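*Asks:* The following block contains a protein sequence and its predicted model.
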Amino acid sequence: MGSLVAIFFYYIFYNYLSLLSFIFFIIFIFFYSIFFLNKSLKQSFSSSDPKEIVIDEFIGQSIPLILCENNFFLIILSFLLFRLFDITKPWPASYFDLKVKSANGVLMDDIIAGLYTFFLIYLWV
């Protein structure tokens, strides 16, 4: 769900604000998430990567959208590739998913999936 919300936010920022403001928004969300997740993971969840938290998917999906230039095909491609990498977790995403039991692990596996997608979209364009 977080991936779809990222596409919605990307559309709003790209069309009504700017791509640069979208990038700053994602950076802000990233730092806020580290603080929020470190606090809430210890207090509210028994799992180190609870399914209820989707901000990691939001951040990860936002990374390749930076290159999509409001191109519908590239947006769909980035969504599909991100979901593929997020599910399969190729190394080093698998390391962060399995070994790092903190907000850093929760966020980094999706950020790495986003970076893999970013580079494939970059090569495509």
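*Replies:* Yep, it's here. Residues are numbered from 1 along each chain as shown.
*Asks:* C-alpha only now, for contacts and for neighbours.
*Replies:* Will do.
*Asks:* Tell me which other helices or strands the longest helix along the chain touches.
*Replies:* Scanning the chain for the helix with the most residues, using DSSP state H, yields helix 19-44. Packing partners of helix 19-44 (3 or more C-alpha pairs under 8 Å, 6 or more residues apart in numbering; DSSP states H and E): helix 2-16, helix 55-65, helix 103-124.
*Asks:* please redo it, this time with the cut-off set to 6 Å
*Replies:* Contact analysis of helix 19-44 by 3 or more C-alpha pairs under 6 Å, 6 or more residues apart in numbering; DSSP states H and E lists helix 103-124 as its packing neighbours.
*Asks:* Now do the longest helix of the chain against helix 55-65: the angle between them, please.
*Replies:* Following axes from the mean of the first three to the mean of the last three C-alpha atoms, to 10 degrees, one obtains 160 degrees for the angle between helix 19-44 and helix 55-65.
*Asks:* quick one: buried residues of helix 19-44?
*Replies:* Residues of helix 19-44 classed as buried by neighbour count (16 or more other C-alpha atoms under 10 Å): 19, 22, 23, 26, 29, 30, 33, 34, 37, 41.
*Asks:* So what's the gap between it and the chain middle?
*Replies:* Between the centre of helix 19-44 and the centre of its host chain there is 11 Å, according to C-alpha atoms, centre = their mean, to the nearest Å.
*Asks:* And here is the other one:
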Amino acid sequence: MTDSHQAPTQPVPHSVWSDPWHFLAFGFGSGTLPKAPGTWGSLIALVFVPLWHLLPVWGYAALLVATTLFGIWLCGKVADDLRVHDHEGIVWDELVGIWITFWLAPDGWAWLLLGFVAFRLFDIFKPGPIGWLDRHLQGGLGIMLDDVLAGVFAWAVVQGAAWLLI
């Protein structure tokens, strides 16, 4: 289990407010909030979901690929800048994980709640391959990939629920 759901133990770098890459990696500043920065980043990500649902299916998929690849670079760069492997305030990976969760998801508050809870549970507890990735991969790829997989697992929960209920 990771510290991302506990009170921050790493100081918030001042560069979050002066460096645009750090600002993005810290989820538009949401990663600086006290207690549970990953949850705050996930909540900020939800704001974008209705906008992404306006995109055609292929557009949303392209957005996911682009934000994932960008995130690998971004998270690696900011982690290197801060000299911390995976600073708990870096939440770009949570944003992308949430966006993956809601690709092809039905619209509505109940679906947002289900996907949010599923993603946070997979991200916090890191079952099976999610935890393995978190422990064994380094750099930007390591920061991103466990949340990408948590997003895929949460996506499967949302899609399964939609298939059963709709």
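*Replies:* Happy to help now that I have it. Since the model is a prediction, treat every value here as computed from it, not as a measurement.
*Asks:* Fetch the TM-score of the aligned pair.
*Replies:* Laid over one another, the chains give 0.87 as their TM-score (TM-score structural alignment, normalised by the length of structure 1), with 122 aligned residues with a C-alpha RMSD of 1.6 Å.
*Asks:* Any chance of JSON lines for the buried residues of helix 19-44 of structure 1, columns distance to residue 54 of structure 1?
*Replies:* Output for the buried residues of helix 19-44 of structure 1, formatted as JSON lines (distance: C-alpha to C-alpha, whole Å):
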{"residue": "19", "distance to residue 54 of structure 1": "22"}
{"residue": "22", "distance to residue 54 of structure 1": "18"}
{"residue": "23", "distance to residue 54 of structure 1": "18"}
{"residue": "26", "distance to residue 54 of structure 1": "14"}
{"residue": "29", "distance to residue 54 of structure 1": "12"}
{"residue": "30", "distance to residue 54 of structure 1": "12"}
{"residue": "33", "distance to residue 54 of structure 1": "10"}
{"residue": "34", "distance to residue 54 of structure 1": "13"}
{"residue": "37", "distance to residue 54 of structure 1": "11"}
{"residue": "41", "distance to residue 54 of structure 1": "13"}
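*Asks:* tell me which of these is nearest to residue 12 of structure 1?
*Replies:* Taking C-alpha to C-alpha as the measure, residue 12 of structure 1 lies nearest residue 22 of these, at 9.0 Å.
*Asks:* Reduced to three states, what does the alignment partner in structure 2 of residue 67 of structure 1 come out as?
*Replies:* Here residue 67 of structure 1 is matched to residue 104 in structure 2, going by TM-score structural alignment. Assigned with DSSP: H, G, I helix; E, B strand; the rest coil, residue 104 of structure 2 falls in the coil class.
*Asks:* Excluding residues flanking it in the chain, which one is nearest residue 104 of structure 2?
*Replies:* Ranked by C-alpha to C-alpha, 6 or more residues apart in numbering and with sequence neighbours excluded, the top spatial neighbour of residue 104 of structure 2 is residue 57, at 7.3 Å.
*Asks:* once the two are aligned, what's the mean deviation for stretch 29-36 of structure 1 against structure 2?
*Replies:* With the two structures superposed, stretch 29-36 of structure 1 lies on average 1.5 Å from its match in structure 2, counting by mean C-alpha distance after the TM-score superposition for structure 1.
*Asks:* Where in structure 2 does that stretch align, residue-wise?
*Replies:* The aligned range for stretch 29-36 of structure 1 in structure 2 is 67-74, by TM-score structural alignment.
*Asks:* From residue 25 of structure 2, how far out is the residue nearest the centre of structure 2?
*Replies:* By C-alpha atoms, centre = their mean, structure 2 has its centre lying nearest to residue 94, at 1.2 Å. Distance, residue 94 of structure 2 to residue 25 of structure 2, using C-alpha to C-alpha, to the nearest Å: 10 Å.
*Asks:* Likewise for residue 132 of structure 2?
*Replies:* 23 Å.
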